[in-house]
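J.: need a structure here:
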Amino acid sequence: MATRNSKPRLEADPSVSSRRASRTNARAPLLKPRRTQAERSETTRRKLIEAAIVLLRERGYGGLRTNEVSDRAGVSRGAQLHHFPTKYELILATLQYLNEQMLVGSRRRAVAARHSANPVADAIEDAKAFFFSDYFFVSLAITMGDARDEDLMRHTVPMSRDARFSAEKAWLETLVKRGIPRRLASDILQLTLSIVRGLAVRTLIDNNPKKFEELLHRWRNMVSLFVEHELGQRAARQESKVI
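T.: A predicted model of the protein is given here:
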């Protein structure tokens, strides 16, 4: 029984409690999920490899110093030695990473080109994306870095060759699927790769991007007209056989 001075007890309003909880949660910092040890380890490896790429591009294979790699990556020397105890292991991991990135990109562009208006032009752009990138020059620096190191060459040359051949195979299949005869598609692809690679190497002594772009544009027009002519001739021969 309530006394005269006692105050009636009010029931809690659920909506008020909910709003209070919402304000409290809004003020609470959002905590990011902690990364696993494997994720942290992979991040460290990636930093070291990316630092090695930068230094290889700047100084070449002979100028690479592993202690500078850890400094550039912002990683302790001990962490670097844990992942890559030797320069040899760092070089192999770096080249493997470059080849994987190149192959994934080329395959993706080759698949997309199966539905484009000009797959030959796309193949030229893919070649340019590789040969005018740091990937090519770093791969070249590693592969040609020390011809006296037979063990290094025995691992790096097949690695780069297999990756490039896989990328070229993807583009060959794309051109064939677009109706270009396999032999003609192979010839066009090899000529394109040789031209773009040659222009890329020439940047070492004559870096003239505007001129190179003009030459690539001219090659695109030439090869597109040639393919159009060859396919037209092929269709005419097929039609004459039917008649």
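
J.: From here on, just use CA atoms for contacts and neighbour counts.
T.: OK.

J.: Can you mark which positions in the longest helix seen in the chain are buried?
T.: Identified as the longest helix of the chain according to DSSP state H is helix 209-242. Buried residues in helix 209-242, counted by 16 or more other C-alpha atoms under 10 Å: 212, 216, 219-220, 223-224, 227.

J.: Return the distance of that helix from the chain's centre.
T.: In terms of C-alpha atoms, centre = their mean, to the nearest Å, the centre of helix 209-242 is found 29 Å from the chain centre.

J.: so what does that helix touch, helix or strand wise?
T.: Contacts defined by 3 or more C-alpha pairs under 8 Å, 6 or more residues apart in numbering; DSSP states H and E place helix 209-242 against helix 119-131, helix 182-202.

J.: quick one: which of those helices is nearest Gly145?
T.: helix 182-202 (15.7 Å; C-alpha to C-alpha).

J.: one step back: mind giving me CSV with the helices and strands packed on helix 209-242 and columns for distance to Ala147 and mean neighbour count?
T.: Shown next, in CSV, are the helices and strands packed on helix 209-242 (distance: least, C-alpha to C-alpha, whole Å; neighbours: other C-alpha atoms under 10 Å):
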stretch, distance to Ala147, mean neighbour count
helix 119-131, 22, 20
helix 182-202, 19, 17
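
J.: Let's compare: structure for the following, please.
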Amino acid sequence: MGTLTGPESGTAATPARGLPKQARSRVTRRHLLEAAVSCLAEHGWAGSTVAVVAERAGVSRGAAQHHFPTREALFTAAVEYVSEERSTALRELFQAAPAPRPAVVEALVDLYTGALFRAALQLWVAASNEEQLRPQVTELEARVGRETHRIAVELLGADESVPGVRETVQGLLDMARGLGLANVLTDDTARRERVVAQWSRIIDAALG
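T.: Predicted structure coming up:
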């Protein structure tokens, strides 16, 4: 996965000059999406206006609204974009050879920590109060959840035709989300490592 200028570094990005118009448009869109995730993670929904995102991305507000006519469209697209980037990176991480299950469990837990998860959490909270945002976020969360489950099944080598295996995988993902929540306010690294180690043993025993 390429370096994220927004959620990982928190720095503004300037759209590349000298590129064809269509390529410049793609670069601008990507910078807006990354900046939106970064703003959500740092400032929450209330502090993340289109103007703030445009400034961080290094583009005009008009350019931002050209790509995303509404604030809701911008932020749901942003969380979806980075989720897809992270999912791709997770698949590529174990592409060369089958990975040991403890490494897979740890990588899945990592999906629910950091700036992306904080941004998604802000979006969920906003959607609980914003009627026009709720349908988009609900649909996005369902789609991302299904894809994450598929990746987990694939990487763990889980056979969901065996009774209880699907629920075990889902329980792992629910646990990972809970660890992500626990890490929002305080650094929960030490406890998380112990929990991940125990879940790795549980997964190994359950999947055989």
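
J.: quick one: TM-score?
T.: After superposition, the two chains reach a TM-score of 0.78 (TM-score structural alignment, normalised by the length of structure 2), with 192 aligned residues with a C-alpha RMSD of 2.7 Å.

J.: So for structure 2, which residue is the most central one in space?
T.: Nearest to the mean C-alpha position of structure 2, counting by C-alpha atoms, centre = their mean, stands Ser83 at 3.5 Å.

J.: and that one, what pairs with it in structure 1?
T.: In structure 1, the residue equivalent to Ser83 of structure 2 is Asn99, according to TM-score structural alignment.

J.: quick one: contacts for the aligned partner of Leu179 of structure 2 in structure 1?
T.: The equivalent of Leu179 of structure 2 in structure 1 is Leu199 (alignment by TM-score structural alignment). Contact analysis of Leu199 of structure 1 by C-alpha atoms under 8 Å, 6 or more residues apart in numbering lists Phe212.

J.: how many other residues sit next to the aligned residue in structure 1 for Gln65 of structure 2?
T.: In structure 1, the residue matched to Gln65 of structure 2 (TM-score structural alignment) is Leu81. Neighbourhood size, Leu81 of structure 1 [other C-alpha atoms under 10 Å]: 15.

J.: and what of Tyr97 of structure 1?
T.: 17.

J.: Which strand or helix spans it?
T.: Using DSSP states H and E, Tyr97 of structure 1 sits within helix 87-112.

J.: what separates the match of Gln65 of structure 2 from Asp149 of structure 1, distance-wise?
T.: 22 Å (C-alpha to C-alpha, to the nearest Å).

J.: Looking at the buried residues of helix 209-242 of structure 1, which one is closest to Glu58 of structure 1?
T.: Nearest to Glu58 of structure 1 among the buried residues of helix 209-242 of structure 1, counting by C-alpha to C-alpha, is Phe212 at 22.5 Å.

J.: So whatever residue of structure 2 lines up with Leu64 of structure 1, which state does it fall into?
T.: Structural correspondence for Leu64 of structure 1 with respect to structure 2 (TM-score structural alignment): Ser48. Taking DSSP: H, G, I helix; E, B strand; the rest coil as the rule, one finds Ser48 of structure 2 in the coil state.
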